[in-house]
Every structure is written in structure tokens, then in C-alpha cells.
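Trainee: sharing a model prediction with you, sequence too.
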Amino acid sequence: MTTILALGGGGFSMEPDNPLLDDFLLSLALRRRGPDGLPRICFVPTASGDAEGYVAEFEKAFAGRAETSALRLFHLSELSVVDLRSYLLSQDVVFVGGGSTANMLALWRLHGLDDILREAAEAGVVLSGISAGMNCWFEASVTDSFGPLLPLPDGLGLLGGSACPHYDGEADRRPTYLDLVGTGRLPAGYAADDGCGLLFRDGRLVEAVSSRPEARAFRVGPGGPTHDSPALETPLTVRYLG
């Protein structure tokens, strides 16, 4: 069974004092294969250019709760083992950080990570991520990788349709996504506010969860009521984790 937790925002990098989404992610790791009984979680910060500060935030957030490591593609020479397939398949959770979705996907494909991540998901490794780390699992997404918000029909396709993170966190996200879906430039998909996560198993949405009581999620498809609003938002039930 494949398990993917796609975060519109939140988690350790946006809510360092609110561990609810991080705790929920760790609860999904059932195998506990680390030698000390803790789940193994690998951070993939490719979209940020492997920012050192981002890695430090990750390690601080999960210290003592998981066996942490980071796969930094810009620094492969620093890894003691560079068999990326074995490395990722040995994890319980792979968490993908935010940044440039387009640049990340291009680099992943260059290193064969796209195929390895598909294999990892099929082997039971939990896949997750925020922002670009939400976008990447879908067939398509809205991204600012090119400057302005634009459609990117270039995801890994582990999840069908399109994605829009930061639905309430950036002023242009919602109207842009509604326009792109309503006019057919993006397929129907899912939008998630900051602080909201969408849990999928075998490609089907199981539930939406949040670290903030007010965080929302939507299924977005064509067929809005007016020409000015050609896309239709269907609110999803969101379970507050607090």
C-alpha cells in the first residue's frame, strides 16, 4: 500500500512550535526499522538547493524522535553511501522540502530519483512533503518556479490530477488555481491551506488533517457557476489534530 501525506504548508519549517503535522507524519511510519527502534526519516531539500539551514531545522525538529538523514543531491560526495536506491528504500519516511518544483523535478530525473521514489512508495516507504514537496507527487501543479504562478504539467504522477499548496497563505494562489483549473490549463485536483495535510493511500484521498483549527482543503474542478469563476471548490472535511 502506498502512503503519501501532501502538506499545503506548515510543519517544522513554518510552524516550529507546532509539531502536530510532524507528529502525525511519524505516526504513519509503522515499520520502525532503525536500530534504536525509531523510524528512519530522510529529508530531501533539493527544491531549496540543499539549503544548509533548512536541513538544520529538519534535524532539530525530529531529534530524539526519529533517526534522521538528509539526501543532498548537490553534495553527494559527502554521503558515505551513494547507492540512492538502497538508501531511500531503507527509510520509513521520505520528506521533501519546499522551493522550486521545476528545478527539483529536473534534477531528480537526472539522478533517477523519480523511478526510485516510485519504487520506494510501492515498497511501503511513506512519502511526504511541503509546497514543492506537495506538488511533486501529482500529475500537475501550480508553481512559482518560473517567477509568476504558472501551470506545471510535469509531476511524478503518483497521485492523479493537480495540486495547489499555500491556498490561503499567498494572495495569488487561490485565484490563479481556480482560473487554471476552470479554463482547463490544469486538471481537477486538490488545494490545501497552510497547516493542512492530505493523506492518500493507494492514490485515494483518505482524510485531510490540520495543525490549525481554521485550515481548509478543497477538491477543485471545472464547472463553476459563473464565467468569472469557472472552477468549483468542494470543501473537504478537515480533522484538526489538536
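Mentor: Sure thing, it's come through.
Trainee: please count neighbours and contacts with C-alpha atoms only from this point.
Mentor: Noted.
Trainee: surely Val181 is within a helix?
Mentor: Yes - counting by DSSP: H, G, I helix; E, B strand; the rest coil, Val181 is part of a helix.
Trainee: OK, contacts around it?
Mentor: With contact set as C-alpha atoms under 8 Å, 6 or more residues apart in numbering, Val181 has these partners: 187-188, 220-222, 230-231.
Trainee: and with 10 Å instead?
Mentor: Counting by C-alpha atoms under 10 Å, 6 or more residues apart in numbering, Val181 makes contact with 142, 151, 162, 187-189, 220-223, 230-232.
Trainee: do the same with Tyr167
Mentor: Taking C-alpha under 10 Å, 6+ apart, we find Tyr167 in contact with 8-9, 173-177, 190-194, 196, 215-218.
Trainee: where do the strands of this protein begin and end?
Mentor: Ranges of strands in the chain, per DSSP state E, are 3-7, 40-44, 67-70, 93-96, 126-130, 138-143, 150-152, 159-164, 189-192, 196-201, 204-210, 217-222, 231-235, 238-240.
Trainee: mean neighbour count and distance to Arg109 added to those strands, as TSV?
Mentor: Putting the strands of the chain into TSV (neighbours: other C-alpha atoms under 10 Å; distance: least, C-alpha to C-alpha, whole Å) gives the following:
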stretch	mean neighbour count	distance to Arg109
strand 3-7	28	20
strand 40-44	24	14
strand 67-70	19	18
strand 93-96	26	15
strand 126-130	26	17
strand 138-143	25	15
strand 150-152	20	15
strand 159-164	25	18
strand 189-192	28	24
strand 196-201	24	23
strand 204-210	19	25
strand 217-222	22	29
strand 231-235	17	32
strand 238-240	18	34
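Trainee: put this beside the first:
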Amino acid sequence: MRLLLLSNSTLHGQAYLAHAREAIEEHVPRGATLAFVPYALADHDAYTAKVADALGPLGVAVRGAHAGGDPNAVVAQADAVFVGGGNTFRLLRALQRTGLLDTIRDRVRAGVPYLGSSAGTNVACPTIRTTNDMPIVEPNGFAALGLVPFQINAHFLDADAASTHMGETREERLEQFLEENDVPVLAMREGAWLRVGDGSADLGGTTASRLLRRGEAPVELPPGTDVGGLLQTPARYDA
């Protein structure tokens, strides 16, 4: 499988996908037809047009999965798949209802490049249990694509020592997840991404990520870190 999983699609001060342009250009071949899955946001046409504007200069033809009546046919005929960000619960429910979970999984396992950002990165995991999003809709369970065998937390935020907010920090919420589930969590700050291919995995971007495991101290992982070992790590949910 070939995966490029972005923590975010827009970095402060830059245009949509601009911060990952070179990585995307390496990942999606020039001349490719890309199926864009827009279901994490409500306006599918506008979202697809935004992606087309960003990827057109890279020589990539973008087609919305929602266009043409059968999203599975759009994905089946594409050279690459991009699942965009937004609300992860809304995205997963749409993937379930359209049958795209199986179609995308099969295509990616057959070698079609997969690009995900934010919610699109969340659904590449076995479940969406480590999303930050509000459950604005109710999907039929939390099981997702399972393209990687561990969990990712996109848009990871460090605790602000100067803040008077008394709720849990992001890290505390992930530690609560680990109390119930024995599976690594790769917490990616904005500006970070994960590349997977040929049995290897490494971090890229401009910011460090953080690896959390049950019963262990969190570990900082700078860009360029080889995290291929996570692809072989067993995971136990509800354990």
C-alpha cells in the first residue's frame, strides 16, 4: 500500500494543501485521475472544486466521488484516492452508507495511492476512536478502513501552561483511550504527515509528532523518524 496521511490540509499562513505540495506531487503521479471523497463536509461540489484548484497545477485531474451517481465506480476507475478532512463521524457514516469502505480498502490494498487529511487520516486507522470531532451524526459503529494497524490523532495540541482552561488536555484524552485500548497512538501536530509504502513508514513535514503507548512515557518523534515498527505492533481494543 502507498499512503500519505496528513494531520491537516491547511497550515496557518499558507494556501490549501500548499505545505504538503511536494509530498503530494511525489505521491500522486502527474497525469493521474484522482477520486476525491468529499463527505466530511456538507457542500460536496464546493469542496471538490477546492481540491481541483489545489491539485490541478500538479497535473492531477480531480473527480468527486459524489458525481455521476455511483461513488464506488468513480473510485474503482481512479488512479488515486483522496479522502478530505471535516467531521470524521459524518465522513464515516457516508462511507458506510455508500459502500465505499470496502471499495477504497480494496483499491488501496491493490496499490492505488491513498491521500488523507485530518478526517481522511482518521478513517485510515482501524477505528475513529481517537478523532477530536463532535459526533454530529451517528455512524453504524466506529470501525474504519484499517489501512494502518494503529491509531492516529490529527491536529494534536500541546497543553498550554498559561491557559486557565480546566478541561482535559488532548494528551489526557488520549491517555484515557489507552486505559481502555492497548494500541499505539501516533499524535501528529499540524504540519506533520505519515508516509507508508513497501512495508515502511516514516514521518515528514515541519513539526514533530508524539507517540503514546499504554504504560509508557510519550516519545517525541521529529520529522524523518522511521516508524515502520508500528506496522507490526499488535493492537487490542476494549482491552
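Mentor: Arrived safely, thanks for sending. Just so it is clear, the model here is predicted, and its values are computed rather than measured.
Trainee: circling back: in CSV: the strands of the first structure, plus distance to Ser86 of the first structure.
Mentor: Rendered in CSV, the data for the strands of the first structure read as follows (distance: least, C-alpha to C-alpha, whole Å):
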stretch, distance to Ser86 of the first structure
strand 3-7, 19
strand 40-44, 13
strand 67-70, 14
strand 93-96, 13
strand 126-130, 15
strand 138-143, 24
strand 150-152, 30
strand 159-164, 24
strand 189-192, 32
strand 196-201, 23
strand 204-210, 27
strand 217-222, 35
strand 231-235, 40
strand 238-240, 35
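Trainee: quick one: map Asp79 of the second structure onto the first structure.
Mentor: Counting by TM-score structural alignment, Asp79 of the second structure corresponds to Asp92 in the first structure.
Trainee: so how far is Ser210 of the first structure from its match?
Mentor: Going from Asp92 of the first structure to Ser210 of the first structure by C-alpha to C-alpha, to the nearest Å gives 22 Å.
Trainee: and Trp193 of the second structure, what's its match in the first structure?
Mentor: Aligning on TM-score structural alignment places Trp193 of the second structure opposite Gly197 in the first structure.
Trainee: then Ala54 of the second structure?
Mentor: Match for Ala54 of the second structure (TM-score structural alignment): Ala61.
Trainee: so its match sits against Asp22, correct?
Mentor: Yes - shown here, Ala61 of the first structure and Asp22 form a contact pair, counting by C-alpha atoms under 10 Å, at 8.3 Å.
Trainee: got any residues that touch both of those two?
Mentor: 11-12, 16.
Trainee: which one of the residues you listed sits closest to Ser131 of the first structure?
Mentor: If you rank these by distance to Ser131 of the first structure using C-alpha to C-alpha, Gly11 comes first, at 10.8 Å.
Trainee: the closest one contacts Asp23, doesn't it?
Mentor: Yes - Gly11 of the first structure is in contact with Asp23 according to C-alpha under 10 Å; the separation is 9.2 Å.
Trainee: so those two - more neighbours on which side?
Mentor: A count of neighbours by other C-alpha atoms under 10 Å puts Gly11 above the other of Gly11 of the first structure and Asp23, at 27 against 14.
Trainee: ok, that one - contacts?
Mentor: 17-23, 25, 58, 61, 129-130, 194-197, 210-211.
Trainee: do Arg129 of the second structure as well
Mentor: Contacts of Arg129 of the second structure (C-alpha under 10 Å, 6+ apart): 88-89, 122-123, 142-144, 151-153, 174, 177, 181.
Trainee: how does it look with 8 Å?
Mentor: Here Arg129 of the second structure is in contact with 142, 177 (C-alpha under 8 Å, 6+ apart).
Trainee: Leu17 of the second structure: what's it in contact with?
Mentor: Here Leu17 of the second structure is in contact with 9-11, 54 (C-alpha under 8 Å, 6+ apart).
Trainee: restricted to helices, list those.
Mentor: Among the contacts of Leu17 of the second structure, DSSP state H puts Ala54 in helices.
Trainee: between the contacts of Leu17 of the second structure, which is nearest Ala40 of the second structure?
Mentor: Distance to Ala40 of the second structure, by C-alpha to C-alpha, is smallest for Ser9 among those, at 12.9 Å.
Trainee: excluding chain neighbours, what is closest to the closest one?
Mentor: Leu17 (5.0 Å; C-alpha to C-alpha, 6 or more residues apart in numbering).
Trainee: and what of Leu199 of the first structure?
Mentor: Leu5 is the one closest to Leu199 of the first structure (C-alpha to C-alpha, 6+ apart), at 4.5 Å.
Trainee: map that neighbour onto the second structure.
Mentor: Leu5 of the first structure maps onto Leu4 in the second structure when the alignment is built from TM-score structural alignment.
Trainee: thinking again about what came up before, distance of the residue lying closest to the match of Ala54 of the second structure once chain neighbours are set aside from Glu207 of the first structure?
Mentor: Excluding the flanking residues, the one nearest Ala61 of the first structure by C-alpha to C-alpha, 6+ apart is Phe12, at 6.1 Å. Between Phe12 of the first structure and Glu207 of the first structure the distance is 21 Å, computed by C-alpha to C-alpha.
Trainee: what's the answer for Leu178 of the first structure, then?
Mentor: 22 Å.
Trainee: Gly205 of the second structure and Leu6 of the second structure, how far apart?
Mentor: Taken as C-alpha to C-alpha, the span from Gly205 of the second structure to Leu6 of the second structure is 9 Å.
Trainee: what do those two both touch?
Mentor: By C-alpha under 8 Å, 6+ apart, the residues touching both Gly205 of the second structure and Leu6 are 191-193.
Trainee: export those residues to TSV and tack on distance to Arg109 of the second structure?
Mentor: Rendered in TSV, the data for those read as follows (distance: C-alpha to C-alpha, whole Å):
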residue	distance to Arg109 of the second structure
Gly191	26
Ala192	24
Trp193	20
